[in-house]
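Undergrad: Generate coordinates for the sequence data below:
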Amino acid sequence: MPPVLTQLNNLKVLEPPDIEWMAQTGTHQELSAGTVLIQEGQPSDSIYFILEGTVTVLISQQNSDSNQEIARCSQGEVIGEMSFIDKRLPSATVKTVEPSLILALSKRQLQLKMERDPDFGARLYQELTAILSSRLRSLSKLLAQNKIVPGQALRKVLFLFAILNDNDIDWMVTRGRKENAPTGTVLIQQDQPVEALYFLLQGNLAVIFSMMVDGQPVDKELARRASGEIVGEMSFVEAGNASASIKCAENSLVLAIPQQLLREKIQRDRGFAIRFYRAISLVLIDRLREGLIQRGFGQKSYSQDQQLADDIEYEDEIPLDVLEATLLAGTRFKWMMNRLQGN
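TA: You can find the predicted model right below:
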């Protein structure tokens, strides 16, 4: 059997000692075709790394008893990471399509390792965040090609400020740049490097995806971002070019955190790194779930005017630990606004 280090060589952030620990701590499972690893809506106590073979990812469809395959994952890929990060029930079923070798890592063991070794925790969250960002890019492109426009998004700053502490936010206010951006200003250009992470303090931003249709370039507005939103996070975690353009739909005020400053802060302060990457991963998971719901997947999504059932966990619920901190997050955002405006 090839060494795990070779089988997981597509992991870009975790270091060889990290992967060696995972190989020694985890359980190697040889599974036959058709074995269910994760069941949608049922608790899962592990995160899985595919060493050999292929699995299919299936998700329920609204108003239907059938499941739809949304992806296939093969050697080197990770599954079960979303429920590990946001501590919710799995939103998809995962089963093998051929004999496969899987490395299963207990979520509890991972959590204990992260608490004992903050550097490992920061690297793991950074790795998982990059994986989520890549998956969101694929879904966003699919939504654009199918002319599906996402609905109004939750203010993502609540996820971020619910997890970051006061010192983290003070650092961002102190080191960031306050920028007045007139209508039409392009903050981020598709397929170009992104210089900063942006917090939208006031105004409205348009997310625009450019693609070729019948040989002609077409711009498609995917979404609007209102006060309290974050943009540029995907390019930051992937260290790649922008997947869409961000343009000011009206006069806007933003706080820009230069990428280089942010990377230096993450390297110096591993506690901040863990908090930052977990917060960004929650933002990405929320957008992934929202995109799947827009495509008609997930039977347990909440609709406006629908009466909530006490015994159902809805796909678009906010994680409980984050929900409990959103009041504090809102206070932190207002404090940041007042400080930047000199009040």
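Undergrad: When you work out contacts or count neighbours from here on, use the C-alpha atoms and nothing else.
TA: Noted.
Undergrad: quick one: the residue nearest in space to the middle of the chain and Val194, what's the gap?
TA: For the chain, the residue nearest the mean C-alpha position is Leu284 (2.2 Å; Cα atoms, centre = their mean). Using Cα to Cα, to the nearest Å, Leu284 is found at 18 Å from Val194.
Undergrad: With Arg295 instead?
TA: Relative to Val194, and taking Cα to Cα, Arg295 is found at 29 Å.
Undergrad: Second chain to compare with the first, below:
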Amino acid sequence: MMLNLSAFDNEENFGEEDVVRFMRNRSAEDWSALLAQTEIVQFKQGDLVLQQGEIDRALYIVLTGELEVVLFSTEGEDRRLSRLAAGCIFGEQSFLDGKPRSATVRAVTNGEMRMLPWSAFERLSDSNPHLALGILFDIGCVLSERLRRMNQFIV
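TA: Coordinates of the predicted model:
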């Protein structure tokens, strides 16, 4: 599959909520090495792609379509936290720590993403440690930006 890398550099794909792009300005070779370790996942509007509380140690990269991150309360009400478009990642917390998912991700439109299981990342890390380090740094930047955004909800 030929990936349109412009989605990962194009400011038009991102609203105020999604300002950090994963692997921005990386080479086609880096993307090829990463995508070789991933699985294609297609989603349809309304699908629950991830569910709060489930255990799944994988990172997801949105290629096309739009998703929303939703937090469900104990009363069953949902609160939309953010939207995700092409170029965004999600699932980074559980990917790193192996703990249950902290939110639900629901498809707003049809689309496609790539899933990077932790075991595949370990293989990538063995064969291409420089790229793996870059991926971890990018995930850290995404986490930092999302934490800053969540802090705005608190104050």
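Undergrad: Superposing both, give me the TM-score.
TA: Overlay of the two chains. TM-score (TM-score structural alignment, normalised by the length of the second structure): 0.78; 141 aligned residues with a Cα RMSD of 2.2 Å.
Undergrad: how about the helices in the stretch 201-343 of the first structure?
TA: In the stretch 201-343 of the first structure, the segments counted as helices under DSSP state H, counting those that start in this stretch are 233-238, 259-268, 270-294, 320-323, 326-340.
Undergrad: Turn those into JSON lines, including distance to Thr25 of the first structure.
TA: Below are the helices of the stretch 201-343 of the first structure laid out as JSON lines (distance: least, Cα to Cα, whole Å):
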{"stretch": "helix 233-238", "distance to Thr25 of the first structure": "27"}
{"stretch": "helix 259-268", "distance to Thr25 of the first structure": "26"}
{"stretch": "helix 270-294", "distance to Thr25 of the first structure": "22"}
{"stretch": "helix 320-323", "distance to Thr25 of the first structure": "28"}
{"stretch": "helix 326-340", "distance to Thr25 of the first structure": "35"}
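Undergrad: for those helices, which one sits closest to Leu187 of the first structure?
TA: Among the helices of the stretch 201-343 of the first structure, helix 233-238 comes nearest to Leu187 of the first structure, with 12.9 Å by Cα to Cα.
Undergrad: mean shift of the closest one relative to the second structure?
TA: In the superposition against the second structure, helix 233-238 of the first structure averages 0.9 Å from its aligned positions (mean Cα distance after the TM-score superposition for the first structure).
Undergrad: tell me, that helix lands on which residues of the second structure?
TA: Aligned by TM-score structural alignment, helix 233-238 of the first structure corresponds to residues 92-97 of the second structure.
Undergrad: how about that stretch: buried residues?
TA: Neighbour-count burial for stretch 92-97 of the second structure flags 92-95 (criterion: 16 or more other Cα atoms under 10 Å).
Undergrad: repeat for stretch 172-189 of the first structure
TA: Going by 16+ other Cα under 10 Å, stretch 172-189 of the first structure has these buried residues: 172-173, 176-178, 181, 185-189.
Undergrad: Quick check: the two most widely separated of those?
TA: Once Cα to Cα is applied, these give Val173 and Gln189 as the farthest pair, at 24.5 Å.
Undergrad: Looking at the helices of the stretch 201-343 of the first structure, spot the one closest to Asn167 of the first structure.
TA: Once these are compared by Cα to Cα, helix 270-294 is nearest, at 9.3 Å.
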